[in-house]
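Asker: Sequence and predicted structure are below.
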Amino acid sequence: MLTTCLLILSAFWVVSNMFTGKGLNYAVYYHIVNSAEGVSLDDIKMKLLCSLVLMALMAFFIFLCLKIHKRQIVFIKSKYVGICYIFCFIGMLFTAQARNYYDFFSDIYYLNHSDHAGIEKFYHIPTGNIKHKYNYVFIYAESMERTFRNINNINFQPKLTRLADESIDFTNIQQLPGMGWTMAGIVNTQCGIPLVMGQGNTGGRISQFLPGAQCIGSWLRNNGYHTQFIRGSKKEFAGSDKFFSQHGWLEQKDYQYFIDKNMVTADQISGWGVHDDRLTDYAWQEFVRLSSKNSPFLLSFLTVNTHPPMGNMLDVCQDKIINNIDNEMLKSVSCSDYLLSKFIENIIHSKWYNNTIIVLVSDHLMMGSIASPYLDPQADKRRNTFMVFKKGAKPQKVNTAGSLFDVWPTVLDIAGESDKKIGFGHNLLDHSQSHIFKAYVQNNIYPYMSFATALWNYPKITDDMVYEDKKLVIGDQKYALPLVASYDENNRIDSFFFEAIARNMELLGQQKKNFFYAEQCPDKTDLVCAYNVSPNKVEFSYISPQGASREHISNVTPLIYTNKLYGVSSGTYGEEGGVTGDYNEYNFSRGINAMAVKSKDKIFINVDTCQGAEMNENQLKDLYERSQSAIILSSYDSLFCGDKKPLTQLAEIFHDDKWNNIDFRQQIIGVYTPEKKESIIGKVNQPLDVFVGLDRQKILSICQTLTLCP
């Protein structure tokens, strides 16, 4: 089983590395906790296939191990086998993958435990008036890093390189933590901060994206600019629609806009969205339209055709790029080189260039792709693209070490603005490094990351709360229900959980943390039932549209802090589900999940009854024999998918008719001993959370575990 765990970790690393090219990093974490709406299935189908193959191999290996264990098969009779295994295991700890895991979780730990006191003085919010109202065209070129100008002495960006000689070209733009994927690159440039999330922003569960950050869009908008962002992909991807709408952008035009306006044909769309030739054509039309209005604007767009892993070579580029390129991604890079240089040249040769500043950046270094064999050998030399075009500006190469944080401060300096600092950004034309870049070089960037986390403006538990539109409003943020939120010694919320409520609540209890729990009252739909929980006290309140009213206080230590509970969470499809206690946070799989309470061997069984599989009675008997008290059964996703036979079998085994009446995606959790049975059924398509008391082998409600049921 230890070997299986190691293989699963290795498999996860392999799939992560297929996406990032750098194993496990914050980009993986960000996209796990965020919406994947808008992702190209064409680009990830091989990764999904690889994942399925690895999962099948894991399942086969586990099955094989169980067979070997059950039949007590011994392949090698030697006392040295165990010693050899120990040495192999120790060797695994020194692999690059193990180091990657260690570094990643160390980063997460330091991020959550870093003190950002004193960092505030380096964070700047622009407040002045803009003196020179240039029109800005800001281009995010997907993965178009500067490195492609020299791959084995071949320049795959010849046209942009030629244009660079007419621009202010920054040659040393490095990638820091909190960078490395598209949404991060957008936040890095516009807000001058790393993109760090303490908690996912999926499904509208948190209403505001980085509400504490002040970014370039809002500043320009406040100075009378019209702001428009164009992208060929879906605007909902990674929560970017919230970011733009809440940070000064008046218009967002995305994949759906092009579809609704009948502006593209089927052959002008790929898995990631609208092709770049159509996108740049439309961006040019918008530039002409906006320039003709004689009112300042910020026009920005994001390309897609160089998105990993394969890229997308367009027919329009067939005779416009370097001949004899075999690699499809390198072809796509050269195609984008042609399209972007053509777009920039159109502006340079237009009558509006006198009052226009063009900015070209790569949103991040290219992740794992079919071009990786060409990029990986020069990993230490890879740099992002950053070029600025302004009529009358002296062309130059700037080698000052910097990052995407420094883009807008530098652009504003080129524009002649006096108030030009944004976030932690720094003007690279000063030929000095920013404080955050120096901290990165000294391996002390975590306080800056911690500060960026605080810009999500998590409220205090003492802030005003009201119930509005079926959401709990705390301060300025709206949150979906139910929720669990832990908070620090200053009453500042530091983490949220919207799924697996019982399991996560039990984990907080094990950590002796204070937390707040809120749910819609089951018998009063216009009220929220809220619990403020600490090891020595529980306060119960009703929260209405008018505010909160404290109702009960208990000074008894809640059971949640006694380690005498199992937190059991059964979720519907796509939601988190699992159990704490002796099983150390096991995740549930579809169908029925069974486990022995207080079992020395900690046996865990899953049977996919949704596929018609039946529970093996011998397995259950073995569970009873190994258990010191009881067994817990919990559904997950769905027990029933058309075949009632497995449910009938479960009802007969446990002498509990409730199992006969389970509908599709309806959850059930039960506790059984040879002498007694107890089960509880949830509502269809809703998660079910209960606690199991180890002393009495009894199902407890959430309020019972908090020793306070109003």
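Answerer: Nice, thanks for sending it over.

Asker: all contacts plus neighbour counts: C-alpha atoms, from now on.
Answerer: Fine.

Asker: Point me to the helix or strand that includes the closest residue to Asp115 other than its chain neighbours.
Answerer: Excluding the flanking residues, the one nearest Asp115 by C-alpha to C-alpha, 6 or more residues apart in numbering is Pro447, at 5.7 Å. In this structure, Pro447 sits in helix 446-454 according to DSSP states H and E.

Asker: The next helix-or-strand element following that helix packs against which elements?
Answerer: Sequence-wise, the next helix or strand downstream of helix 446-454 (DSSP H and E) is strand 465-468. Applying 3 or more C-alpha pairs under 8 Å, 6 or more residues apart in numbering; DSSP states H and E, we find strand 465-468 packed against strand 471-474, strand 537-544, strand 547-554.

Asker: Would you mind giving these as CSV with mean neighbour count added?
Answerer: Putting the helices and strands packed on strand 465-468 into CSV (neighbours: other C-alpha atoms under 10 Å) gives the following:
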stretch, mean neighbour count
strand 471-474, 21
strand 537-544, 21
strand 547-554, 14
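
Asker: put this beside the first:
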Amino acid sequence: MESLNLLTLSALCLIGTTFIYRYKAIRNKYITAVIFILTICAVVMNGFWLVCHHFTGDGVSQAVLYTLTDSLEGAEISDYILPSLFAIITCVVLNAALYLFLCKALPGGRRNKLFTVLACITGSMAVVLSPTLYQVSGSTLLNKKVDGSDFSQYYVNKIKNIEKPQYNLVYIYGESLERTYFDEKVFPDLLPDLNKQRAMSLDFSNTEQMPATDFTIAGLVASQCGLPLFKPTAFSGENAGNTFYPDSVCLGDILTKSGYETWFFQGANTHFADKDAFFRVHGIKHVWGLNESGMKDNFDVQNNWGLYDNVVLDNAWQKFSELSAAGQRFALFTLTVDTHPPKGFISPGCKKNSYQIDGQKADALSAVLCSQEDIARFVQKIQASPWAKNTIIVLSSDHLAMASTAVSIDYLNKMERRNLFFILGDTIKPAIKTQPRTTLDNGATVLELLGGEKAIGLGRSSLSEKSLSESVPDFRNKLYAWGDSIRNLWGVPDHIDRFVINAEKNTFTFDDHSYGLPLLINIKPHQVLPMTDDGSRVMSLRQSLSTLTEGEQFIWVDKCFRPGNIWRNEFALSQDWCLTQGKMGGKVTVEKVSGNHYEGNVLNDNTATDTARYRWEQSQLKIHPTNIRYASDSFKFGLEGTPNFIENMMGLSRQESWGRWSDALMAPSVLLLYNAPFPREFNLEIEAKAFGKNINAPVAVKIGDQTQYARFGKDPTKVTLHFTGDMYTRLLNIVPPAPELTREGSVLGSYLISPVRRLGVGLIEIKIVPIVNKTAAK
């Protein structure tokens, strides 16, 4: 409500600005430009908030901030394209209308400078009052109203391991499967199978949703670590290093140290939202997702987010049987996806696949009906197995259904909404517990059931303790007030002096903090902001470095050709690791990382900076990778840009760490146009690999009217072909025999709907070696 009020005030200020400036203000071109810029900012920011609100129901929430500053690899983005395009077009049209209203066919009448000032003030207020700025800045009134200095009194991090574990754990996260769906008056027979199981469970019916726990990765972190997902952002607005509260003790950490083998099964790409990073840091040793399943090319078992629930749960059952039969103590977590908003998906073979409400079929509710059938069958298998007696089963929602959930959200919002959390087990007595609690309490409750302690982070076991949501006044706003303290747990260090680079493991370590390579670190007086790059980031580390201001200190570990193009030309062709450090506009050093173990010190330089040098560095860092040119006698496809001797090229996909794939969707063959004709006689040296049916198949290599064939294996292969030139031909044509349609190497969207490519050969290096005729030379 607070954000909606701000949106209204911002819109009123925007309208007031335009009318005051058009009819009353004294005008000049500079003031007009300022007013127009302010109105554009207000329109765009408010439009962005409305689009986000359409999907989240909470405007620019933590879910939006987290997702937009993280990788989109594995995300299902098709449902968001049309609303986003509509919003963009609407903003463009509205800004064009504002421009015409402000600048064209001005009416006469008396004008006053005071109205000019008033227009500038109201225009500024339209921007400042935008709910987007309000939510992104985090400077909300409630932070000031609630004291956040007592965080350490409530945060529990010293947790003992389970001394004598007796039970295995199966923890099922139901995507958006909130408890509200169990209301038979509103949703009759929507959850018939799960409702029977819930009736036999220990059911916690009053599980509320807290801030920053309302999207999947946040729900996982809340239930495992007892913490909301308040994440710091780095200097470019992107997420800082993906360490996920590295010093916090979470449920997975305790289980692993207590002798449990830990598994996580899900159908989506585990890299989306950095779930894999969370698992890696917090004790989940084995992860099974779309990429690990071996089924990523079998689209018959996939929806737009990943594998169908029945496929995931069948594989989870197989692992359950395997581990149980082996007598291994284990914890098996699994996450469904078929109920993902807005409409959900129906697993093939699902018997209950159609649900009607008020006489009309509702796709989102049909997905809930089908998914609950898959979950219930999985639970029944466990309960009917020989290992049921020593297994505890937990079923919970990861979060409440989002605002974009079609149809059902209209019914849910009329009710008192709660998350799902119930427990089944041979020794569990059925009961309904109605005490107030939150998803932050889930992990602590499970831990006590397994014989451990009663608190994790801000979570308390609902078996024997009061939830902080009940014992701490105004707990929801208290979490916001604790926001800075929670972000400090993220693992962003406050200083760096010495560091170690492990080139074999591709890690950078200092003061017990470890990050993957490549890595960029912005060193501030009292804060160190690291940022890694896995190839799926919207902004590269090179571009992120360009956002630093003059004099800011940094460390950059990356392939040598990236900093080499700017600060050290002799490294411009090297694909070794290089350490670059210094300060923008000042002294910058670039050196190769020698050996697999490199120890270094932070360079401290107090000399003055040079503004002209800083501006030149900025211009170089901002050059788009495709526009980079380098001097070389060969085309090294793993480098950014192209060599100077290439005039143009077609048929190549994006640059990757090893080279570039041919892509028949861009052109039927790879065409390389050289600046100068080929020599009279020469060898063409090609290092490449092949994809799919192209492996060891003849690849046509054409120059002029000459065609020769080369064969490349799955691994890099070097081939030398002999050609003669005619002193006119400049075009090299490489024709893969059987380009295959695939989403291999996708870095945008889910694997199923991400941009496809037709891959043939992967080019690593091509070199022209002239042959000198010795007789002619004499």
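Answerer: On my side now, so go ahead. In this text the structure is predicted, and so the values were computed from the model without any measurement.

Asker: care to give me the TM-score?
Answerer: Overlay of the two chains. TM-score (TM-score structural alignment, normalised by the length of structure 1): 0.68; 559 aligned residues with a C-alpha RMSD of 4.5 Å.

Asker: Which position in structure 2 pairs with Gln285 of structure 1?
Answerer: Gln285 of structure 1 maps onto Gln318 in structure 2 when the alignment is built from TM-score structural alignment.

Asker: Give me the range in structure 2 that the strand or helix carrying Ile680 of structure 1 lines up against.
Answerer: Counting by DSSP H and E, the element that carries Ile680 of structure 1 is strand 677-681. Alignment of strand 677-681 of structure 1 against structure 2: no match, by TM-score structural alignment.

Asker: which element follows that strand toward the C-terminus?
Answerer: strand 688-693.

Asker: tell me, which strand in structure 2 spans the most residues?
Answerer: Across structure 2, the longest stretch assigned as strand under DSSP state E is strand 757-770.

Asker: okay, that strand sits on what stretch of structure 1?
Answerer: Using TM-score structural alignment, strand 757-770 of structure 2 finds no match anywhere in structure 1.

Asker: Give me the distance between that strand and the centre of its chain.
Answerer: Remark: strand 757-770 of structure 2 is offset 31 Å from the chain centroid, using C-alpha atoms, centre = their mean, to the nearest Å.

Asker: And the strands in the stretch 551-700 of structure 1?
Answerer: Secondary structure of the stretch 551-700 of structure 1 (DSSP state E, counting those that start in this stretch): strands at 565-570, 578-579, 586-587, 591-596, 604-607, 631-636, 668-672, 677-681, 688-693, 698-700.

Asker: and what of the stretch 301-450 of structure 2?
Answerer: Under DSSP E, counting those that start in this stretch, the stretch 301-450 of structure 2 gives strands at 330-335, 356-357, 360-361, 391-397, 421-424, 431-433, 437-438.

Asker: Between the ones you listed, which one is closest to Lys767 of structure 2.
Answerer: Closest approach to Lys767 of structure 2 among the strands of the stretch 301-450 of structure 2 (C-alpha to C-alpha): strand 330-335, 49.4 Å.

Asker: Confirm Val528 of structure 2 sits in a strand?
Answerer: Yes - under DSSP: H, G, I helix; E, B strand; the rest coil, Val528 of structure 2 sits within a strand.

Asker: Aligned counterpart of it in structure 1, please.
Answerer: Using TM-score structural alignment, Val528 of structure 2 sits opposite Ile493 in structure 1.

Asker: any idea how far that match is from Ser114 of structure 1?
Answerer: 16 Å (C-alpha to C-alpha, to the nearest Å).

Asker: With neighbour numbers in mind, choose between these two.
Answerer: Neighbour count, other C-alpha atoms under 10 Å: between Ile493 of structure 1 and Ser114, Ile493 has more, with 20 against 16.

Asker: Tell me the gap between whichever helix in structure 1 runs longest and the middle of its chain.
Answerer: Taking DSSP state H as the criterion, structure 1 has its longest helix at helix 41-71. Its chain's C-alpha centre and that of helix 41-71 of structure 1 lie 25 Å apart, by C-alpha atoms, centre = their mean.
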